[in-house]
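In: got a sequence here, can you model it:
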Amino acid sequence: MSEQPEILCEIRGAAGVAVLNRPRALNALNLPMVREMAKALDAWENDPQVTRIVVISSSEKAFCAGGDIRWLHDRGKVGAHGDMLAFWGEEYVLNHRIATYPKPYLSLIDGIVMGGGVGLSIHGSHRIAGDRYLFAMPEVGIGFFPDVGATYALPRLPGAFGSYLAVTGERIGPADAQTVGLVTHGVASDRMAELADALTGRSAIDDILSGFTIQRGPGPLDTARPAIAEWFSADTLGEMMARLEAASAKGDAFAARTLQTIATKSPTSVAIAFEQMRRGAALDFTEAMRTEFRIVSRIAHGHDFYEGVRAVVVDKDQAPRWKPASLAELDPAAIEAYFAPLGADELILGA
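Out: Presented below is the predicted three-dimensional model:
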């Protein structure tokens, strides 16, 4: 047991403060952390002293680098799929809770925010990025898919930018994130602790933030956004790849790099992610989360997730052997099956 709790939930002034406190694991999210956060949100919802929720990290490197995929991998390898689905189910219920929470929910994100960390922050009312902010939904690189509500959030970014992030798993910094709406405010890293303290007071949130907010201007991907919109707005995965290949053939270096990136990812995961983005734009949040639980329930019994985690986390040979090995070998019916209803096993969410 660690000396410190992995998440600290306490009332400070007017704020219910959750401190992600697993720094050695870059605050990788596990089931006890999910449960403690859910318990705190329940307690704070009807507490008149608490007028806002503030989520921060004890690590300078990460807000939260994702779920504890090594634990999930290990449970699945011994056939304990129920343990995996218990984690994902409760995590998705927490994501839904955050998205529907009746009080302002502020995440102070300074460092890596990926996977499960995105789920803890993106659905809240205020997403405040420090200078070290680094966002990615890199799941296609480990045979997984962008979950934790990405089915809802990413398709709603402008110019098919969410599809780009989902299918490639690429990382972006605070300027690009603010431009496309992944974050609502920018604050200098050296003022984040001061901001966290100020938010425990009873002044209006917008008044507090106005004294800290900075504008970062265009990000590195700003000039690529028209191309991203053209390529990733395709109606089918085949058409998207054709557009990228045509641009690459004409000498577009960004298109060529993007193709190279996609080629390293799980073909099944790429196809699932593309389909998520296509469907997600028309789903409400509840149905998006149910859709993700359908997908993860099948992935837990598949091949690529275990192979991806093996290659990246366990053996670290960075040489996953995907099945099937290429987009051309994918069976469309097999991808469709990931999205099929689960009947009695559907995820149960509140109103």
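
In: for the rest of this, base every contact and every neighbour count on C-alpha atoms.
Out: Fine.

In: which SSE is Thr151 in?
Out: Using DSSP states H and E, the element containing Thr151 is helix 150-153.

In: buried ones in that helix?
Out: Ala150, Thr151, Tyr152, Ala153 (16 or more other CA atoms under 10 Å).

In: just checking, what packs against whatever helix or strand comes next after it?
Out: Remark: after helix 150-153, the chain's next helix or strand is helix 161-168, criterion DSSP H and E. The helices and strands touching helix 161-168, judged by 3 or more CA pairs under 8 Å, 6 or more residues apart in numbering; DSSP states H and E, are helix 225-232, helix 253-263, helix 267-280.

In: helix 161-168: how far from the chain's middle?
Out: What separates the centre of helix 161-168 from the centre of its chain is 12 Å, taken as CA atoms, centre = their mean, to the nearest Å.

In: and stretch 343-351, by the same measure?
Out: The answer for stretch 343-351 is 21 Å, by CA atoms, centre = their mean.

In: need the distance between the two termini of that stretch.
Out: Stretch 343-351 has an end-to-end distance of 19 Å (criterion: CA to CA, to the nearest Å).

In: and for stretch 62-72?
Out: 20 Å.

In: how about this one, so we can line them up?
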Amino acid sequence: MSEVEIRVEGACGRLTLNRPSALNSLTLMMVRELKAALRQWIEDPAVEFILLDGAGERGLCAGGDIRALYDAARSGRLEEAATFFREEYELNSLISSYPKPYIALMDGVVMGGGIGISAHGSLRVVTERSTLAMPETRIGFIPDVGGTFLLARAPDELGTYAALTASRLGPADALLLRLGDLFISSNEIPSMIAELALCRTALDAHELLLNKSAAPSPGSLEAERQWIRRCFSRQTIEEILNSLDEETSDIAQRAAAEIRKNSPTALKVTLRALRDARHKADLGYSLRQEYNLAMACLQNPDFLEGVRAALIDKDQQPRWSPDDPARVTGEQVEKFFQNHEFPPLNLGHTYSQRGVSGDNRRNLSRGNYG
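Out: Below you'll find the predicted structure:
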């Protein structure tokens, strides 16, 4: 059985990740199947809109297959890893500019690469079961799949907070960070999917989703925005930690403790990438930069050590090198941002997400739900 179920139901192009035993984590073959289906449907007049979801009860997608990337890096098969990143990021770019409405059902766990195939869509649906995260700094890696682009644009330094702490976000916090657009109760999902198959146009789908949407329960971050903005607007990891240490709230102290668990090198590279992305207008810049950073991370000892501690030995005791942000020099960080000798990304043609003039394709733009 294919690891991606691809079919057309009415006017809806359905994509279901079908690797539930691995929480639908992405393989290179899955990435290729998703790209092929999406490209085919661009010119198919029968397909008005796309719906992405995941098989099983646990979530949409836990990210890329980190164990496969670990094995490739450990054995020196870097071109194999580069091929995965290159094709995954090209898929992220295709989704972000897709000319037909792309609805992502972000139910359950959505992390890393799962963010890349959902949060760049034109409409992102979360439920009370949604748990979103970009936890890469915990394994000596950086938020990729366009994560630096998305998190840099979150209000009040909330994206910087999420990236450096590797925090998990519930539905209200995901909406606050602009990683999702609508909240729909999980009880409504089966009927929503069935009714989407009966929609004749994307506008019908638009109306259906709006009618099923509701307000989520309050999240944890709305009340913390003031100190998060104050602390995470600092320019270095050391300054952020010093600022957090001066805060009296328990959640600020927990944030500092979580940051100190993560790879100091990955933290510094991530902060630099987030600040760079904030001043660039397009996703393509961030994806190209993340491609270089991802390949540099795979050649840095912290990645192998982070995956060992988290997924191989599972002792949760990584030995970072260096083990303190103050010992990570500017020169060491700068090396991550230098060009690396791997085939470049081919982001190809970008499509207007506003639809195609003169036909009946409708846009389910996140801007329509403000």
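
In: care to give me the TM-score?
Out: After superposition, the two chains reach a TM-score of 0.95 (TM-score structural alignment, normalised by the length of structure 1), with 345 aligned residues with a CA RMSD of 1.3 Å.

In: and the helices and strands packed on helix 161-168 of structure 1, which is most packed in?
Out: Highest mean neighbour count of those: helix 267-280, a mean of 24 (counted as mean count of other CA atoms under 10 Å).

In: okay, that one sits on what stretch of structure 2?
Out: The aligned range for helix 267-280 of structure 1 in structure 2 is 264-277, by TM-score structural alignment.

In: average offset between that stretch and structure 1?
Out: Stretch 264-277 of structure 2, aligned to structure 1 and superposed, deviates on average by 0.9 Å (mean CA distance after the TM-score superposition for structure 1).

In: contacting residues around that stretch?
Out: For stretch 264-277 of structure 2, contacts defined as CA atoms under 8 Å, 6 or more residues apart in numbering pick out 137, 140-143, 148-149, 151-152, 160, 163-164, 236-237, 285-286, 289, 297, 302, 320-325, 328, 333, 336.

In: need the contact list for His120 of structure 2.
Out: Contacts of His120 of structure 2 by CA under 8 Å, 6+ apart are Asn92, Ser93, Ile95, Ser96.

In: so which of those sit within helices?
Out: Of those, the ones assigned to helices by DSSP state H are Asn92, Ser93, Ile95, Ser96.

In: switch these over to JSON lines; also include distance to Ala205 of structure 2.
Out: Shown next, in JSON lines, are those (distance: CA to CA, whole Å):
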{"residue": "Asn92", "distance to Ala205 of structure 2": "23"}
{"residue": "Ser93", "distance to Ala205 of structure 2": "24"}
{"residue": "Ile95", "distance to Ala205 of structure 2": "18"}
{"residue": "Ser96", "distance to Ala205 of structure 2": "19"}
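
In: next, the contact list for the residue nearest to the spatial centre of structure 2, please.
Out: Here the mean C-alpha position of structure 2 is nearest to the C-alpha of Ile115 (CA atoms, centre = their mean), at a distance of 2.5 Å. Contact analysis of Ile115 of structure 2 by CA under 8 Å, 6+ apart lists Gly63, Leu132, Ala133, Met134, Val145, Gly147.

In: now the helices for the stretch 201-350 of structure 2?
Out: Ranges of helices in the stretch 201-350 of structure 2, per DSSP state H, counting those that start in this stretch, are 202-212, 225-232, 237-245, 250-261, 264-278, 283-298, 301-307, 330-336.
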